[in-house]
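Undergrad: any chance you can model this:
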Amino acid sequence: MIRSMTAFAGNEAEIGNLTLSCELRTVNHRYCDISFKLPDRLRFMESDLRALIAAKIKRGKVECIINSKKQANDGQSLVVNHDAVAALLAAANEIEQQMLAPLSFSALEVLAFPGIQQESDNDREQLKSGVSALVGQTLGQLLEVREREGAQLGELIAERCLKMQEFVTSAGKRMPEVLLQLRSKLKDRITELVAEPDFDRLEQELVFLAQKLDISEELDRLETHITEVLRVLKQKDPVGRRLDFLMQELNREANTLGSKSADKEMTQISIELKVLIEQMREQIQNVE
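TA: Prediction:
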């Protein structure tokens, strides 16, 4: 089953005296690109969270946003980083000496500075475990969305593959009639130009033209690539890049088929094939 690269999932959890919300967004990208927006108290977890997400997502641009807010005071006391307070006051005193009119600030303003409040060791471990579980749960929901959308993309691509097979079959059936019409036109034309045409030489020319206009190899390769696309769609591993390559190969054969077209119907078949390939290419841009 293929996966889409576009999805969203969000969750909330209460961890200690905090309420945390996690949002995961993914869009299409050539590689796996993971970015974070985390509160300062969770910066120490960024590498672990990156590894957690990268283990499940192989392709796409991923944005992980985690917000936190303290719950109403439940009797727990604040843990103050006294070294950070001392450093902050010393820096403020140094700056005030250079000011004409120093401004005072309150203890609450000091507490609001990053790094002044700190988590105890027990709180830190609880936070790490809780956040990992929250992100893991959200990631699971995100993957479910990617799989659902991927299944829809797979159906659309498979439908177009089956339609392409119909056009390839039509082209194969049409080719003998095209060669017969070409043979007839050439004979008529030469008969008009030469009173006594050399039909042996004409047969040689017809063999040469038939080889030049033979599209059997292109039709065989188109059929092979279409079969491969349908096979790849059933794989569980990320297949977006392989499908990209197959679209290039299909387009190359469709272009060659168009260049060898000898009548209006064959040209139209080539155009229809290229339209279907382009539609599939657009869908595959969003496949992991």
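Undergrad: use CA for all of it now, contacts and neighbours both
TA: Noted.
Undergrad: would you map the strands across this structure?
TA: 7-15, 18-27, 32-37, 60-70 (DSSP state E).
Undergrad: CSV please, covering these and showing mean neighbour count and distance to Ser77.
TA: What follows is the strands of the chain, written out as CSV (neighbours: other C-alpha atoms under 10 Å; distance: least, C-alpha to C-alpha, whole Å):
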stretch, mean neighbour count, distance to Ser77
strand 7-15, 18, 16
strand 18-27, 19, 14
strand 32-37, 16, 27
strand 60-70, 18, 13
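Undergrad: if I look at the residue nearest to Asp123 when sequence neighbours are not counted, how far off is Glu119?
TA: Once flanking residues are discounted, Asp123 sits nearest to Gly16: 7.3 Å by C-alpha to C-alpha, 6 or more residues apart in numbering. As judged by C-alpha to C-alpha, to the nearest Å, Gly16 and Glu119 stand 11 Å apart.
Undergrad: neighbours around Gln165, how many?
TA: 17 (other C-alpha atoms under 10 Å).
Undergrad: since we're on the nearest residue to it once chain neighbours are set aside, how many residues are nearby?
TA: Leaving aside its sequence neighbours, Gln165 sits nearest to Glu223 (C-alpha to C-alpha, 6+ apart; 6.7 Å). Per other C-alpha under 10 Å, the neighbour tally for Glu223 reads 17.
Undergrad: kindly report the same for Arg41.
TA: Neighbours around Arg41, by other C-alpha under 10 Å: 15.
Undergrad: that one and Glu119, how far apart?
TA: In terms of C-alpha to C-alpha, Arg41 sits 8 Å off from Glu119.
Undergrad: here is the second sequence; please produce its structure so I can put it next to the first one:
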Amino acid sequence: MLKSMTGYGRAEASDHGYRILVEIKAVNHRYAEVMVRMPRDYLMFEDGIKKAVSERVSRGRLDCYITIEMTEQQGRTVTLDEELAVKIKSAADALAERLGMVERLALSDLLRQPDVMSVTQEESDPELLGRLLLQLTGAAADDLVRMRQAEGARLAVDVKERIDKLRIVTESVSARSPLLVSEYRERLEKRLREALAGQSFVVDEARLLTEVAVLADRASIVEELVRLNSHCAQFDELLLTTEPVGRKLDFLVQEMNREVNTIGSKANDLQIAQHVVEMKALLEQVREQIQNVE
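TA: Below you'll find the predicted structure:
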């Protein structure tokens, strides 16, 4: 089954005091390239993220966007030193009374005093966070793969139709091929008759057969047609495999183009030339589609 190189995957979870979002966007690329964009405080997990993606995707440029946020209700601890607060309040009240001041220390002022209230950040468990992050990365990559498989299935149907059309045109060329030699013999005899018009004309059968044999050997496209049909069969087989086959399909289309070009140059026939134009157009359409295949 073909897989497209384009796609999108997403996974999100809130646990252990964190909200984590992993998004993966994939586009065409000749090789596999994984780029990770995440907060600097968590860069120690970058290699694990790349590995989790690479294990599932073998080709394409993959941009991984990691968002990590601490949830509001977790992660911080507020500590209040009530004993210190009482002492500060008592000392402030005593001073105000001694100085004859009516004002008393407000609660807001009291809480701003050093060491009365402190907020500390709870230390996160990096191993726990790392496991969650890699788990979500794998889930996002699996989501991406499912999307690529769905698109790949559509591509497979399209290119299979074009290869089937190519096979039909190839059959037309195969049917036309045996007629080339006999038609060449007729044209050769006609030219000889025209050249020797009004003269006693006797065809040198041996010489004529030699000329025809030379042409038959030079213009024979049997081998090219056999190889082209073989390539079409290989193409069908690759469409059914579960392995990444983008590069193999690309190489196969190049080989098919080479056979079609050779057929066009050797046949020297108008009908076959028209078929060759159609075959090249079909192969170009296939080539454009498989540029999107993993």
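Undergrad: now compute the TM-score of the two chains, please.
TA: Scored against TM-score structural alignment, normalised by the length of structure 1, the superposed chains reach a TM-score of 0.82; 249 aligned residues with a C-alpha RMSD of 1.7 Å.
Undergrad: rewinding a little: which residues are in contact with both of Arg41 and Glu119 of structure 1?
TA: Taking C-alpha atoms under 8 Å, 6 or more residues apart in numbering as the contact rule, Arg41 of structure 1 and Glu119 have no neighbour in common.
Undergrad: re the thing from before, assess the claim that the residue nearest to Gln165 of structure 1 and Glu166 are in contact.
TA: No. The criterion here is C-alpha atoms under 8 Å, and Glu223 of structure 1 misses it with Glu166 at 10.1 Å.
Undergrad: Ala210 of structure 1 matches what in structure 2?
TA: Counting by TM-score structural alignment, Ala210 of structure 1 corresponds to Ala216 in structure 2.
Undergrad: ok, now Gly240 of structure 1?
TA: Per TM-score structural alignment, Gly240 of structure 1 is aligned with Gly246.
Undergrad: pretty sure the match of Ala210 of structure 1 contacts Ser182?
TA: No. Taking contacts as C-alpha under 8 Å, Ala216 of structure 2 lies outside contact range of Ser182: 9.4 Å.
Undergrad: neighbour count winner among these two?
TA: Higher neighbour count among Ala216 of structure 2 and Ser182: Ala216, with 17 against 12, using other C-alpha under 10 Å.
Undergrad: contacting residues for the match of Gly240 of structure 1?
TA: Neighbours of Gly246 of structure 2 in contact, by C-alpha under 8 Å, 6+ apart: Ile290, Gln291, Asn292, Val293, Glu294.
Undergrad: check Thr138 of structure 1 too.
TA: Ala9, Gly10, Asn11, Cys22, Glu23, Leu24.
Undergrad: show me the helices in the stretch 1-150 of structure 1, by range?
TA: 46-54, 82-96, 107-111, 121-193 (DSSP state H, counting those that start in this stretch).
Undergrad: against structure 2, where does the shortest one fall?
TA: To tie it back to what came earlier, the one meant is helix 107-111 of structure 1. So helix 107-111 of structure 1 is aligned with nothing, judged by TM-score structural alignment.
Undergrad: then stretch 146-165 of structure 1?
TA: By TM-score structural alignment, stretch 146-165 of structure 1 lines up with residues 148-167 in structure 2.
Undergrad: comparing that stretch with structure 1, how large is the average distance?
TA: Stretch 148-167 of structure 2: mean distance to aligned residues in structure 1 after superposition is 1.0 Å, counting by mean C-alpha distance after the TM-score superposition for structure 1.
Undergrad: okay, buried residues for that stretch please.
TA: Arg148, Gln149, Glu151, Gly152, Leu155, Ala156, Val159, Lys160, Arg162, Ile163, Leu166, Arg167 (16 or more other C-alpha atoms under 10 Å).
Undergrad: now those in a markdown table, with distance to Glu237 of structure 2?
TA: Shown next, in a markdown table, are the buried residues of stretch 148-167 of structure 2 (distance: C-alpha to C-alpha, whole Å):
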| residue | distance to Glu237 of structure 2 |
| --- | --- |
| Arg148 | 20 |
| Gln149 | 17 |
| Glu151 | 19 |
| Gly152 | 15 |
| Leu155 | 15 |
| Ala156 | 11 |
| Val159 | 13 |
| Lys160 | 11 |
| Arg162 | 15 |
| Ile163 | 12 |
| Leu166 | 16 |
| Arg167 | 15 |
